[in-house]
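>>> Fold the following and give me the result.
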Amino acid sequence: MAPVTESTGASTALLTDHYELTMLQAALEGGAAQRRSVFELFPRRLPGGRRYGVVAGVGRALDAIEAFRFDDVTLAALDGVVDDRTLTWLAGYRFHGDVWGYPEGEAYFPQSPLAIVESTFAEAVLLETVLLSIYNHDSAVASAASRMTLAADGRPCIEMGSRRTHEEAAVAAARAAYVAGFGSTSNLAARARYGVPSAGTSAHSFTLLHDTEEQAFRAQVESLGKGTTLLVDTYDIAEAVRLGVEVAGPELGAVRIDSGDLGVLAVAVREQLDELGAKDTRIIVTSDLDEYAIAALAAAPVDGYGVGTQLVTGSGHPTCGFVYKLVAREGEDGELVSVAKKSADKVSVGGRKYALRRRDRRGRAEAEVIGIGTPPVDDGDDRPLLVPLVRDGEIVGREPLEAARERHVASRDELPITVRSMAKGDPAIPTIFV
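Model (predicted):
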């Protein structure tokens, strides 16, 4: 299904922090606001001993930059926040700079320069909060989703976490999960906005609504067809499976198990379905799954997974810890000067960055190589990572969501085999500055 639109058209200018605007006011007053500046959005580390992360939210970030405007309603909300001079400047705000970044679906590692924003200080600093908000949330979901689809090993995964998070976060989570390999979502807003395929049949309340489980199954099959998925754990699973095949016949599409020891139950249900002649009826499991539970079910006769809470909360890591730092600014001679934060536990590396993925002759990734000031030398097997996203204020990096899905698979497949391990460990490849 084609998305209706990638953008709501509403201003994103208030999706920011108060101090972004007070910094702007002081910079305007002090005369430094128009200094050419380079900001970098990057992770200092990977969360929780994970081997890699996945970039997501790039398309949403581009929409946010395009919609970052201070109309009359937005300016009225800033009364008392900044002075009149600043309000006048904001009324004419447009981002005129450049943004380079890792494209959506790409794997990332510690210190990867995921987005590089080049403009005046005044224009670029205002984008800090909204970009961090989008990248941190969507990449956390995509990173968890990638581990889940890796553990699923080709079996389809369905995103169904809308009821476990903020209503707008649910839409973004469905999109991010799709980028990282989930095949569908339960969220209809994600279907409408982004074209993510949606799926779903019934909940326990539908069975409980009817006088008998058989009545519920017959109503569902008559309405949705024999290929539907019947929820079989409201009462007795074995009896429900028997009724399901009796009602729909061997053409029954699938049964869903939402409680109990899923691995043991899947074996018993598979045997029962086969005995009843429903050899093609699939088994879908749900119930607080994460990548570890999915991996534990690898040997079970499970045909698909429905994942909710753990997915939309990043499977224990709801943010990626990305930061947005000034790494270079115009000096007195007009040239860029590297700048960096030097505090003990939050060190950043100054200078405009360039990045490539170093690969061996077989195309297997060996390192994340980051050049400071100049691009690192490609030894012939390497892959540049930064692409233009915004040029002179115009969005140039939009792409279909399917392109991000394909990129994610290719990027993950070129990583060392250690990424398949769910155990905590070091990043799959080192980050090298040159």
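>>> contacts, neighbours, all on C-alpha from now
Noted.
>>> For the stretch 51-200 of the chain, which segments count as helices?
Here the stretch 51-200 of the chain has its helices, by DSSP state H, counting those that start in this stretch, at 58-66, 72-76, 84-91, 121-125, 128-152, 167-179, 188-194.
>>> Dump the ones you listed to a markdown table, plus distance to Val339 and mean neighbour count.
Formatted as a markdown table, the helices of the stretch 51-200 of the chain follow (distance: least, C-alpha to C-alpha, whole Å; neighbours: other C-alpha atoms under 10 Å):
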| stretch | distance to Val339 | mean neighbour count |
| --- | --- | --- |
| helix 58-66 | 25 | 21 |
| helix 72-76 | 32 | 13 |
| helix 84-91 | 26 | 15 |
| helix 121-125 | 13 | 23 |
| helix 128-152 | 17 | 25 |
| helix 167-179 | 33 | 26 |
| helix 188-194 | 39 | 20 |
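>>> Can you add distance to Asp360 and give these back as JSON lines?
Formatted as JSON lines, the helices of the stretch 51-200 of the chain follow (distance: least, C-alpha to C-alpha, whole Å):
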{"stretch": "helix 58-66", "distance to Asp360": "28"}
{"stretch": "helix 72-76", "distance to Asp360": "52"}
{"stretch": "helix 84-91", "distance to Asp360": "49"}
{"stretch": "helix 121-125", "distance to Asp360": "37"}
{"stretch": "helix 128-152", "distance to Asp360": "23"}
{"stretch": "helix 167-179", "distance to Asp360": "26"}
{"stretch": "helix 188-194", "distance to Asp360": "36"}
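>>> One more sequence to fold, the one below, so I can look at both together:
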Amino acid sequence: MPFLDETVAPVPTRTDHYEYTMVDASLQDGTADRQCAFEVFARRLPTGRRYGVVSGIGRLAEGVARFRFDDDTLAGLVEREVIGTQAAEWLADYRFSGDIDVYPEGELYFPNSPIVTVRGSFAECVVLETLVLSILNHDSAVASAAARMVTAARGRPILEMGTRRTHEEAAVASARASYIAGFAATSNLEAGRRWGVPTGGTAAHAFTLLHDTELEAFQAQIERFGPNTTLLVDTYDITKGIDNAIAAAGTGLRAIRIDSGDLDVMAHSAREQLDSLGANETKIVVSGDLDEYSIAALAAAPVDSYGAGTSVVIGSGHPTAQLVYKLVEVDGKPVAKRSENKGTVGGHKTAVRRHKPTGTATEEIVVSQGEPESQPGDLNLQVPLYRGGELVHTTSMDAARERLRKRLISIPWEGLKLSPGDPAIPVIAY
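As a prediction, the model looks like this:
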């Protein structure tokens, strides 16, 4: 697992005010050291979704390791009367020393799946709440949307190209999450440098407009990169653009890209034109506000790959995974929130996923303060991430991609539908 740069270590003030007031008050009344368990879960999936995808665990692992307070940060918190001197002294020495269990990246989750369990003293666990949720809510939302797009693409590769549609750091995280979900590459160079995500891209309409003619623009691109490139053919007239592309590159041109119009009609027309020009092996790439539904609608079109941007980085209409971080245990005793519509189940949970002998998943079993009775085909879902404050689990993005691929094969086929419906498998809690 590649490590984040020191320059992007977590900033401890990018959090909610009440995290520190709770630490301050608990230190004052002596409850800060009570041993607690917090859990991350979703009460429900976003409307229309049948599964969620866990992403961001690698970023979380690094975030916890680097969650530190410098003198200036603490002085500022004291000056603004967020905390007192006792809390400032405690935070100055902050190092997470507890345990964290997680669903590994690329795993599926459903309503009430115990995705993350954080154990330790109240103060050291509660101060991590915003860090945990901000990472996992974003990355899991992106990965969940991206996985649906990958399913809709039916094996055709997708390039993530949403960098200009979101915050600069969110763009890097989105590229990582979409790659875990099965995207082939990203346009984001920082994701390539930081995480090793494959990158790709050629030219935008501006490059064509820079030149006096479209043909001159294409010739310049071919002269620099050769025919193993992609020419954007819809700056002016697509039919003329394709003629110019083949005139500049020859019939060995790798691909053309269409970024506007009725993509189904345009793809069919482009394929006929390319074939008539002898460019039978030239691929067709389409882009332009694609989401899982528009990708699915292009299933019968002669499209070879897709570029998806805005919809990916905003979770295709669901920019958060709706995960929550709740206290479920204090000094070994279950505690639970009882408010209407927002209740929780007390006690730390253990989870397994049950399967038929054929490998099809049938249900997820979640047991509070115990272990599920083992059955053939059970998959233990949680793995240790931290033990005694030490990172004990890492995984590569390629391993996460493969995990998700296998999990999507394992759920009933109805669970892959884009239409609204129940979760792909039920979660049974005991």
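>>> coming back round to it: which one, of the helices of the stretch 51-200 of the first structure, ends up nearest to Ile294 of the first structure?
helix 128-152 (6.0 Å; C-alpha to C-alpha).
>>> Val241 of the first structure falls within a strand, correct?
No: secondary structure of Val241 of the first structure (DSSP: H, G, I helix; E, B strand; the rest coil): helix, not part of a strand.
>>> Can you tell me, leaving aside adjacent residues, what's nearest to it?
Excluding its sequence neighbours, the residue lying closest to Val241 of the first structure (C-alpha to C-alpha, 6 or more residues apart in numbering) is Val232, at 6.3 Å.
>>> same thing with Arg282 of the first structure?
Ala254 (4.3 Å).
>>> Test my guess that the one you found contacts Thr228.
Yes: shown here, Ala254 of the first structure and Thr228 form a contact pair, counting by C-alpha atoms under 8 Å, at 6.4 Å.
>>> Thr207 of the first structure versus the residue nearest to Val241 of the first structure, what's the distance?
Counting by C-alpha to C-alpha, to the nearest Å, the gap from Val232 of the first structure to Thr207 of the first structure is 9 Å.
>>> now Arg362 of the first structure
54 Å.
>>> More neighbours: these two, which one.
Thr207 (22 against 8; other C-alpha atoms under 10 Å).
>>> on average, how far is the helix or strand the more buried one falls within from the matching bit in the second structure?
For Thr207 of the first structure, the host element (DSSP states H and E) is helix 204-209. Once superposed with the second structure, the aligned residues differ from helix 204-209 of the first structure by a mean of 0.5 Å; criterion: mean C-alpha distance after the TM-score superposition for the first structure.
>>> In the second structure, which residues correspond to that helix?
Counting by TM-score structural alignment, helix 204-209 of the first structure pairs with residues 205-210 of the second structure.
>>> Give me the buried stretch members for that stretch, please.
Neighbour-count burial for stretch 205-210 of the second structure flags 205, 207-208 (criterion: 16 or more other C-alpha atoms under 10 Å).
>>> Repeat that for stretch 298-317 of the second structure.
For stretch 298-317 of the second structure, the neighbour count (16+ other C-alpha under 10 Å) marks 298, 301-317 as buried.
>>> Ok, stretch 348-363 of the second structure next?
348-355, 360-363.
>>> Kindly name the residues of the first structure that line up with that stretch.
Under the criterion TM-score structural alignment, stretch 348-363 of the second structure matches residues 352-367.
>>> For the stretch 301-430 of the second structure, which segments are assigned as strands?
305-308, 323-330, 333-334, 349-355, 361-368, 379-380, 383-387, 390-391, 427-429 (DSSP state E, counting those that start in this stretch).
>>> For the first one, which outside residues touch it?
So the one you mean is strand 305-308 of the second structure. 156-162, 284-291, 295 (C-alpha atoms under 8 Å, 6 or more residues apart in numbering).
>>> Just give the nearest non-adjacent residue to Leu385 of the second structure, would you?
The nearest residue in space to Leu385 of the second structure (C-alpha to C-alpha, 6+ apart) is His393, at 4.9 Å.
>>> what residues are up against the one you found?
His393 of the second structure sits next to 383-386 when contact means C-alpha under 8 Å, 6+ apart.
>>> Now restrict those to buried residues only.
Among these, those classed as buried by neighbour count (16+ other C-alpha under 10 Å) are 384-386.
>>> between these, which is nearest Ile135 of the second structure?
Nearest to Ile135 of the second structure among these: Leu385, at 15.4 Å, using C-alpha to C-alpha.
>>> In the first structure, what residue corresponds to that closest one?
Checking TM-score structural alignment: Leu385 of the second structure goes with Leu389.
>>> That match against Glu118, yeah?
No: counting by C-alpha under 8 Å, Glu118 is not a contact partner of Leu389 of the first structure; they are 11.4 Å apart.
>>> For the two, list the residues in contact with both.
Both Leu389 of the first structure and Glu118 are contacted by 98-99, under the criterion C-alpha under 8 Å, 6+ apart.
>>> How much space separates the closest residue to Arg412 of the first structure other than its chain neighbours from Asp83 of the first structure?
Closest residue to Arg412 of the first structure in three dimensions, ignoring its sequence neighbours and counting by C-alpha to C-alpha, 6+ apart: Ala107, at 6.6 Å. Distance, Ala107 of the first structure to Asp83 of the first structure, by C-alpha to C-alpha: 43 Å.
>>> What of Thr286 of the first structure?
If you go by C-alpha to C-alpha, the gap between Thr286 of the first structure and Asp83 of the first structure works out to 54 Å.
>>> Tell me which of those two has more neighbours.
Between Thr286 of the first structure and Asp83, counted using other C-alpha under 10 Å, the more crowded position is Thr286 (19 against 13).
>>> from memory the more buried one sits against Ser259, does it?
Yes: under the criterion of C-alpha under 8 Å, Thr286 of the first structure makes contact with Ser259 at 7.4 Å.
>>> which residues are common contacts for the two?
Residues touching both Thr286 of the first structure and Ser259 (C-alpha under 8 Å, 6+ apart): none.
>>> Trace Ile401 of the second structure over to the first structure, please.
Actually, residue 401 of the second structure is Arg rather than Ile. Arg401 of the second structure maps onto Arg405 in the first structure, by TM-score structural alignment.
>>> Skip the chain neighbours and tell me the closest residue to its match.
Per C-alpha to C-alpha, 6+ apart, closest to Arg405 of the first structure is Val179, 4.6 Å.
>>> okay but that neighbour is in contact with Val409, surely?
No: the pair Val179 of the first structure / Val409 is not scored as a contact, 9.3 Å apart, by C-alpha under 8 Å.
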